[in-house]
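> Below: sequence and its predicted model.
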Amino acid sequence: MQLSASPYEERLTAPRSWWLICLAAGFSMALILVPFGTLALLAGLVGGTAVAAVVASSYGSIRIRVVGDALIAGDARIPVSALGGTEVLDPEEARAWRMHKADTRAFMLLRAYIPRALKVEVTDPADPTPYLYLSSREPERLAAAIKAAQERSEVEAAQE
C-alpha cells in the first residue's frame, strides 16, 4: 500500500459534556461510599471518575482514515476501488438514514453526538454491504479524500 501525500484522518472523540458526566459518575460513586469513611469516599471519587473516563475515551477513540488506496473506518478496511459515489448528509438526512431509511446490511460507523455523516456506496459485487454510513464532523473533506484516493487508484491501475 502506497501512502498518499495528504491522508485524511478524523478521530470521533466524545463531546466535552461527556467528561463532565464522568466527573458526575465519580461523585455518585463517592456518595455511595460515604458510609464507609473518607478513604472509601476518595477511592470512589477517583475510581468512579477513572472508570467512566476510560469508557468515554474508548468509545470516542474510533478513527476514520483514508490512507493510500484504502478507507479505514474503525476496524473495517475497504479498498477505495470497491467504493462508489459519496453523499454528504445534513443533520436531518443523517437522522433519516440512521432510522427509517437504514438498511440492515449497511456498515454503520455511527456516533449519535455527531449530527452530520457521509454515505458511501459500495460497488463491489461480492460484498453484500450496500453502503457505508460514516458519522463525520467534516463529511465534505472525507468525501474529497475518498474521491482523490479513487482517482489515484484508477491512475495506478491504468499504468499497470
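Cool, the structure landed.

> CA atoms for contacts and neighbours, from now on please.
OK.

> Next up, the contacts around the nearest residue to Ala149 once chain neighbours are set aside.
Nearest non-adjacent residue to Ala149, counting by Cα to Cα, 6 or more residues apart in numbering: Asp69, 5.8 Å away. Contact partners of Asp69, counting by Cα atoms under 8 Å, 6 or more residues apart in numbering, are Met1, Gln2, Leu3, Pro79, Val80, Ser81, Ala149, Gln150, Arg152, Ser153.

> Determine which two of the residues you listed are furthest apart.
Leu3 and Ser81 (15.5 Å; Cα to Cα).

> neighbour-wise, which of the two wins?
When Leu3 and Ser81 are compared for neighbours, Ser81 comes out ahead with 20 against 11, by other Cα atoms under 10 Å.

> isn't that one right next to Arg152, touching?
No: the criterion here is Cα atoms under 8 Å, and Ser81 misses it with Arg152 at 10.0 Å.

> hey, where'd the helices end up in this protein?
16-32, 38-59, 91-98, 139-159 (DSSP state H).

> take the one below as the second:
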Amino acid sequence: MQNTTPPARPAEARRADAARPLYRERLSPSLWMLGSAAVVAPMAALVFVQFDGALSLAIGFAVGILVVAGMILGSPVIEVRGTELRAGRAHIDVALLGEPVALTGDEARAARGTGLDSRGWHLIRGGVAGIVVLPDIDPDDPVSSWTISSRTPDRLAAAVRHAQTAR
C-alpha cells in the first residue's frame, strides 16, 4: 500500500506564499487626468522657446513625461498580503476588520456621498467607481470603518475574506 499523504511543504514555500500578495491594485489616475497633466509639456516648452527651439521641445517633453510618471508612481496601492490590508500608507490586520461589503453603481455613489462614515478612514479616488466598506471591529481604534475605492471591489472583498479565514 502506497502512502498518499502529500509531503510537508518546506518553510521556505510557506514564507513565499505569505510574501505573495492575495490582491494588489494601483489606483492610478484616469486617462483624462493623465492627458490633462500632459498639457504642462507645451507650457514648459513655451517658457524656454526664447532660448532655443530644439532645447525647449526637449525640456517640454521631459517635463510632460516626469509629471505623468509622477502621477502614476505616486498613486496609492491597495494590497492584501498575508494577514494585512494596506491602502496607501495605512495598514491594518484583517483580524481587526469585519465582513467586507463590495459596492458598485448607485450603492457605491451613496457610500462615497451621503452614506460616508465621518468617523471612518477613507481612500477614495475620483474616476474609480467601486467601493469596499470594511467595518473596524477593534475596540481600541477610534476609526469605525475603512472605505476604499477599487476598480474590482468584489475581488478586494474576497481577498480580505480569504486572509481572514487563513489565520
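Arrived safely, thanks for sending. Note that the structure is predicted; figures quoted are calculated from it, not measured.

> re earlier: just the buried ones out of the contacts of Asp69 of structure 1, please.
Pro79, Val80, Ser81, Ala149, Gln150, Arg152, Ser153 (16 or more other Cα atoms under 10 Å).

> And the last one, how close does it get to Ile78 of structure 1?
In this case it means Ser153 of structure 1. 13 Å (Cα to Cα, to the nearest Å).

> What is the neighbour count of the counterpart of Leu57 of structure 2 in structure 1?
Counting by TM-score structural alignment, Leu57 of structure 2 corresponds to Leu42 in structure 1. Burial of Leu42 of structure 1 is recorded as 18 neighbouring residues (other Cα under 10 Å).

> For Ile65 of structure 2, which non-adjacent residue is spatially closest?
Ala38 (7.6 Å).

> now do Leu134 of structure 2
Of all residues beyond its chain neighbours, the one nearest Leu134 of structure 2 is Pro100 (4.6 Å), with distances taken as Cα to Cα, 6+ apart.

> Structure 1: which residue goes with that neighbour?
That one, Pro100 of structure 2, aligns with Thr86 by TM-score structural alignment.

> sorry, back to before: surely the residue nearest to Ile65 of structure 2 is in contact with Gly64?
Yes: contact criterion Cα under 8 Å: Ala38 of structure 2 and Gly64 qualify, at 5.1 Å.

> Among these two, which residue is more densely surrounded?
More crowded of Ala38 of structure 2 and Gly64, by other Cα under 10 Å: Gly64, with 23 against 19.

> Roughly how far does that one sit from Gly115 of structure 2?
Using Cα to Cα, Gly64 of structure 2 is found at 38 Å from Gly115 of structure 2.

> what do we get in structure 1 for the residue nearest to Ile65 of structure 2?
Per TM-score structural alignment, Ala38 of structure 2 is aligned with Leu23.

> same thing with Gly70 of structure 2?
Alignment note (TM-score structural alignment): Gly70 of structure 2 maps to Val55 of structure 1.

> Run a quick neighbour tally on its match.
12.

> show me the contacts for the alignment partner in structure 2 of Ala14 of structure 1.
Alignment note (TM-score structural alignment): Ala14 of structure 1 maps to Pro29 of structure 2. For Pro29 of structure 2, the contacting residues are Met71, Ile72, Ser75, Gly127, by Cα under 8 Å, 6+ apart.

> any idea how far Pro29 of structure 2 lies from Ser36 of structure 2?
Separation of Pro29 of structure 2 from Ser36 of structure 2 (Cα to Cα): 11 Å.
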